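Colleague: My questions are about this predicted structure, shown below with the sequence.
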Amino acid sequence: MTGTIEALAAYVHAARTVPLSAEAREAALRSVLDLVAAAASGIDAPGPRAVRLAASALHGAGDHPIWFTGGRSSLLGAVWANGAAAAALDIDDGHRIARGHPGAAIIPAAFAVARQVGASADDLLRAIVVGYEVGVAVGAARRFYANTGMWSGYGVVAAAGLLKGTPPGQLAQAFAIAGASAPNQLHAGAGPAFPALEGTDVKEGIPWSSVTAVSALALAENGHGGPLALLDTDSHFRSAEIVDGLGSRLYIARSYFKFLCCCRHVHAPVEALLDLMAGHDIAADAIERIVVDSYSGALRLTNRPDPQGFTEIQFSIPYCLGLVALHGREALLPLTEAFVERPEIVAIARKVSLRLDPEIEARFPAETLTRVTVEAAGRRHVSEITGPRGEASTPPSWRELEEKLRIATRRTASEEQQDRLLGAVDALRKGNLGPLAAAFHELRLGAGTAPA
């Protein structure tokens, strides 16, 4: 019998010669545009800064660009550093079915390998589509929640293996090695969940999963083997769901896009609070209490009113509500270190309470909804049940994604640099990969680049 991993390998190998549909190509381009915005705005965050230093020390010199820095590294160093920048601000795309973030892992790796093999624009886009198809399929088929790094490596192997033309036998071994060596191994054993998900620069193991996956492909190409039955363990995976319909689901067209620099669980409460404040002319200093009715996934965040450091802000509903109450939506696009440990924000965050709502819980994880109640100046205001912006059911337009890039990078890029990035993505849309590849290396972004 052919196992699930062998079926994945056969699908990827055959997909090399399958033309991209117009819908698939457009979806891949949208994902690339969104990923460029995430990486260009995240370049100054603490996590990527640390990764760039570590990559230089561990991986040394090479000819692959560390995006927007002018630096270069080895293939692994570039994959690691660019994935870290893309994941840093939590505005990379996500997928409701897999409950995670495929783009920050798959797209930087695909660009690096495309450069290594001299791939065309359409080869690159095809690899990204296939990477999403495989990665999301594995993530969605798990019988219990797993952080993105546990399944995104399958998507990286698929994208890289397609670009390199890796034979099916070696590709199967690469999937097996990547699955066995993925980060965050605790939940490979289906053990009890951690009581709270801390917000750290590890970011669900997303950047590191790409390093282990690219390494797995190189190991397999040189004779290393892995556990080929890994995805056929019934207690861990609904294996049939991984391969049934593979290639026809077009998962990349079903991603959601983020317009706030915080965990997806935070988005709906922020939107509901801002709507209430605008609709009832509520001033931040008049707020007496905020109650957030939500679902179990949102309540599993740390949700500290006084988050410890920059990245943990992204995983605190109370702090993000205090932040936008005082400084508006723009404080979360992009989030900056200027908002770390601000006592006036903590004061409002301590007025926030979270509670599980059975009706909202019944609609999770298919939907991430909330209801917010604000008590202010002796009055009580209750929002409608609210969802986040950018869902696959109401996807943003290309123009909205372009505007997201401009807003998100306003502190790291000048208007001229933004124009160049958008022009380079448009060139990719027309079949020319060169301008974007050049922009990744030649543009130097970061604090001090954009006008004050």
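Modeller: That came in fine, so what should we check first? Numbering: from 1, shown residues only.

Colleague: Please make it C-alpha for all contacts and neighbour counts, starting now.
Modeller: Noted.

Colleague: Which residues are in contact with the closest residue to residue 395 other than its chain neighbours?
Modeller: Take residue 395 and drop its neighbours on the chain: the residue closest to it by C-alpha to C-alpha, 6 or more residues apart in numbering is residue 256, 7.1 Å away. Taking C-alpha atoms under 8 Å, 6 or more residues apart in numbering, we find residue 256 in contact with 93-96, 390-392, 395.

Colleague: Pasting the second one now:
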Amino acid sequence: MENPLIRLADYAAAWRLAPLSEEVAHHARRALVDWFAAMLPGCLQPPATLLAAALASERGAGGAICYVDGEAAGIRHAALLNAVASHVVEFDDIHRDSGLHPGGPTIAAALATAQARGASMDTLLRAVVAGYEVGGRIGLAIQPSHYRNWHITGTVGTICAAVSTGVVLGLDATRMAHAIATAATMAGGLQQAFRGEGMSKPMHPGHAAEAGVLAALAASGGVTGALDVLHGPVGFAAATSEDAGKWDRALDGLGDSIPLITGITFKNHGCCGHIFAALDGIDALRAAHGFGPDDVAAIHVGGYGPTKDICDRPEVSTEQQARFSLQYCASALLVLGGVRVAAFTPERLADPRIRAIMPRVTVSLDPELAGAYPGRRAARLRVTLADGRVLEHFQPTRKGDPDAPLTDADLAAKFRELAVPVVGAPPAEALLTLLTRGHALPGRLALLAPAKAA
């Protein structure tokens, strides 16, 4: 069998000089806009704030920017903290077919390296395209079985970060291969970390970004890795999925087709993506029938595997639990009209109107939808109203997915909504302009709101 790591490394290294079309560059810029939108509010919340304080003495000198506190830092320090912040409010992007959140580790690592090394926006965009492509394709090789025990953003995200860093560093194909090989053996992130209490989940992309940077820097210095680590009998795929990987699927069209970054999902709700189809379906029914929260007697959602396994949470007590509870998010949507950052404040978590609706929401596994996952993320809804009417709806996709994408205007509105409260309107607008059509790298940003350290 052809070595998939070598193929992927050759592809990634070629992005140093490969033609970057206007279309692909535009999609890479959209990814940057979305990453900053998700990252900035996370800078004000744990665990990013707690980790920044805990690591203050480890900062070191460097030209990268840690947005959590606005200070200069070394590449690994900035990549770690910025990636943690990017995953806190659950608004970061998704590669639908693999379930990977590529932006957090890929962009945090590439941007920190680019800032420290004085690279151009063009180089940053190339690095992001390559990181998304390699990570998404490795995800295709190991899913869906990988997701039973592993958080793919923590595992495959480590390789995304190594690739994006390697492109900024200018690694040739040989050294890029060793960067990927070393990153693969440092990958981690367990599902159990976000099925219970704790703040570990945002640490997954944080660790992935830092470890990926380390792997690429090591490779740039001549450190070698095991080049059969992805597909070997006790390698990455064998250890984290049902077999040694579906590499024919993963490598199909590599370098010949449109890059994966052109088909990324940008979130339209601030919660777990496995809840989105249900929320979009409720929105569609509300628009068609005009009911309010007091009119709902029951809501039943039939979903695919993770919708039931991860998001069927009738009881919640923390912000993290609420972001992964279909019962909470559906109820918040009915009461608040949307599931955004404000839906997860302490006041909303205790809101009696939301709490009153939650017991009326149930979830089951729909075998047909489960069979179509992960390539399709759908939901079947049955809403029973207090007047006895029963409304049914099939939601075939999610707003923000490649077949129902956010427009540039939608994405800009999301950015402003999330960024303006953190940095103010003029700096947010200036950053948006830079990200969408500027040639310089983003610099420091002063946070308006004080960080919440606990």
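Modeller: Received, thanks. Just so we're clear, the structure is a prediction, and the values are computed from it rather than from any experiment.

Colleague: Assuming the best superposition, what's their TM-score?
Modeller: Overlay of the two chains. TM-score (TM-score structural alignment, normalised by the length of the first structure): 0.88; 434 aligned residues with a C-alpha RMSD of 2.5 Å.

Colleague: Look up the closest residue to the most centrally placed residue in the second structure, ignoring the ones flanking it.
Modeller: By C-alpha atoms, centre = their mean, the second structure has its centre lying nearest to residue 101, at 2.8 Å. Of all residues not flanking residue 101 of the second structure in the chain, residue 94 sits nearest, at 4.4 Å (C-alpha to C-alpha, 6+ apart).

Colleague: mind listing what that neighbour touches?
Modeller: Residue 94 of the second structure makes contacts with 100-103, 264-267, as judged by C-alpha under 8 Å, 6+ apart.

Colleague: Could I get these in a markdown table, plus columns for secondary structure?
Modeller: Formatted as a markdown table, the contacts of residue 94 of the second structure follow (DSSP: H, G, I helix; E, B strand; the rest coil):
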| residue | secondary structure |
| --- | --- |
| 100 | strand |
| 101 | coil |
| 102 | coil |
| 103 | helix |
| 264 | coil |
| 265 | strand |
| 266 | coil |
| 267 | coil |
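
Colleague: Let's see the ChimeraX selection covering just the buried ones among these.
Modeller: The ChimeraX command for the buried members of the contacts of residue 94 of the second structure (criterion: 16 or more other C-alpha atoms under 10 Å) is given here:
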select :100,101,102,103,264,265,266,267
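
Colleague: does the residue nearest to the centre of the second structure really touch residue 86, like I thought?
Modeller: No: shown here, residue 101 of the second structure and residue 86 do not form a contact pair, counting by C-alpha atoms under 8 Å, at 10.3 Å.

Colleague: Which residues are in contact with each of these two?
Modeller: Common neighbours of residue 101 of the second structure and residue 86 (C-alpha under 8 Å, 6+ apart) are residue 92.

Colleague: show me where the first structure has strands.
Modeller: 64-66, 71-73, 287-294, 352-356, 371-376, 379-382 (DSSP state E).

Colleague: ok, and which of those strands has the densest surroundings?
Modeller: Of those, the one with the most neighbours on average (mean count of other C-alpha atoms under 10 Å) is strand 64-66, at a mean of 24.

Colleague: so what secondary structure elements neighbour that strand?
Modeller: Applying 3 or more C-alpha pairs under 8 Å, 6 or more residues apart in numbering; DSSP states H and E, one finds that strand 64-66 of the first structure contacts strand 71-73, helix 75-87, helix 434-442.

Colleague: one step back: let me see the contact set for the residue nearest to the centre of the second structure.
Modeller: By C-alpha under 8 Å, 6+ apart, residue 101 of the second structure lies in contact with 92-95, 152-153, 157.

Colleague: returning to that earlier point: redo the strands of the first structure as a markdown table? Include distance to residue 120 of the first structure.
Modeller: Listed next are these as a markdown table, based on distance: least, C-alpha to C-alpha, whole Å:
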| stretch | distance to residue 120 of the first structure |
| --- | --- |
| strand 64-66 | 17 |
| strand 71-73 | 21 |
| strand 287-294 | 45 |
| strand 352-356 | 49 |
| strand 371-376 | 47 |
| strand 379-382 | 53 |
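
Colleague: Relative to residue 217 of the first structure, which of those is closest?
Modeller: Shortest distance between residue 217 of the first structure and the strands of the first structure, using C-alpha to C-alpha, is found for strand 64-66: 17.8 Å.

Colleague: how much does the closest one stray from the second structure?
Modeller: Strand 64-66 of the first structure differs from its equivalent in the second structure by a mean of 1.5 Å after superposition (mean C-alpha distance after the TM-score superposition for the first structure).

Colleague: and the residue lying farthest from the centre of the first structure, how far is that from residue 269 of the first structure?
Modeller: Here the first structure reaches farthest from its C-alpha mean at residue 378, the gap being 40.6 Å by C-alpha atoms, centre = their mean. Per C-alpha to C-alpha, to the nearest Å, residue 378 of the first structure is found 21 Å from residue 269 of the first structure.

Colleague: Surely residue 169 of the first structure and residue 7 touch.
Modeller: No: taking C-alpha under 8 Å as the definition, residue 169 of the first structure is not a contact partner of residue 7, at 10.6 Å.

Colleague: circling back to that earlier point, is it possible to get a markdown table of the contacts of residue 101 of the second structure that adds distance to residue 36 of the second structure?
Modeller: Compiled in a markdown table, the contacts of residue 101 of the second structure are given as follows (distance: C-alpha to C-alpha, whole Å):
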| residue | distance to residue 36 of the second structure |
| --- | --- |
| 92 | 9 |
| 93 | 11 |
| 94 | 15 |
| 95 | 17 |
| 152 | 21 |
| 153 | 17 |
| 157 | 17 |
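
Colleague: out of those residues, which is most surrounded?
Modeller: residue 157 (39 neighbours; other C-alpha atoms under 10 Å).

Colleague: and it, what pairs with it in the first structure?
Modeller: Using TM-score structural alignment, the equivalent of residue 157 of the second structure in the first structure is residue 152.

Colleague: Chain neighbours aside, what residue packs nearest to its match?
Modeller: In space, residue 152 of the first structure comes closest to residue 135 once its chain neighbours are excluded; the distance is 5.2 Å by C-alpha to C-alpha, 6+ apart.

Colleague: Residue 141 of the second structure -> the first structure?
Modeller: Aligned partner of residue 141 of the second structure by TM-score structural alignment: residue 141.
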